[in-house]
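In: sequence? don't have it. structure:
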């Protein structure tokens, strides 16, 4: 989604897959409320490690890939229940 990775804003993302080699599959995270039936809410209670400043929305329909070196840092890790919810929602786009 970002043709020139050196000129875009820094954006939060949720890692859903660490692929063999140098690539990751991510989905968008936004602080703007989305009630489109796809967004998964995320707040501090969902964090196993780290914390977030405000509630936000993981958007599993907004998938993209990047190489590891693009990632600046990790903010934290979600608990297993939230990871399962995001993965289930993402799979819905590929299963009929």
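Out: Received the coordinates, thanks. Just so it is clear, the model here is predicted, and its values are computed rather than measured. Residues are numbered from 1 along each chain as shown.
In: please make it C-alpha for all contacts and neighbour counts, starting now.
Out: Noted.
In: from the contact counts, what lies against the biggest strand by length in the chain?
Out: When the chain is parsed with DSSP state E, its longest strand is strand 56-67. On a contact count with 3 or more Cα pairs under 8 Å, 6 or more residues apart in numbering; DSSP states H and E, strand 56-67 meets strand 23-30, strand 40-42, helix 80-91.
In: okay, now the one to match up with it:
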């Protein structure tokens, strides 16, 4: 929950660690981080989960209607979806999808 709060504060969507994957993917990496201060695996996992979450939000927006008018309405309803709030994202991504509301 703390990670999702931090992502939300940065204008990013929350991530979901599926229950069936927790014991295989998440918990071993969390233990590696806490015992050995090695965050590489956890960073990689959270980045992949964040990308998955962003892709799902983009798919949701574009599936609501194939016309540009409907997509435009969705973006006007939540303009933060296309404005990254993380400074590094502003430099490297032409657009990003945020939670918006």
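Out: Perfect, I can see it now. Here the structure is a predicted model, which means the values were calculated and not measured.
In: TM-score for these two?
Out: The TM-score (TM-score structural alignment, normalised by the length of the first structure) is 0.29; 46 aligned residues with a Cα RMSD of 3.6 Å.
In: that older thread, after the longest strand of the first structure, next one along is what?
Out: Downstream of strand 56-67 of the first structure, the first helix or strand assigned by DSSP states H and E is strand 76-78.
In: CSV for the helices and strands packed on strand 56-67 of the first structure, including mean neighbour count and distance to residue 63 of the first structure?
Out: Listed next are those as CSV, based on neighbours: other Cα atoms under 10 Å; distance: least, Cα to Cα, whole Å:
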stretch, mean neighbour count, distance to residue 63 of the first structure
strand 23-30, 18, 4
strand 40-42, 19, 14
helix 80-91, 15, 9
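In: now distance to residue 14 of the first structure too, for those, in JSON lines please.
Out: As requested, these are exported to JSON lines (distance: least, Cα to Cα, whole Å):
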{"stretch": "strand 23-30", "distance to residue 14 of the first structure": "5"}
{"stretch": "strand 40-42", "distance to residue 14 of the first structure": "11"}
{"stretch": "helix 80-91", "distance to residue 14 of the first structure": "9"}
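In: if we can go back for a sec, can you state the direction angle for the longest strand of the first structure and strand 23-30?
Out: 150 degrees (axes from the mean of the first three to the mean of the last three Cα atoms, to 10 degrees).
In: okay, buried residues for strand 56-67 of the first structure please.
Out: 56-60, 63 (16 or more other Cα atoms under 10 Å).
In: which among these gets closest to residue 18 of the first structure?
Out: Nearest to residue 18 of the first structure among the buried residues of strand 56-67 of the first structure, counting by Cα to Cα, is residue 63 at 13.3 Å.
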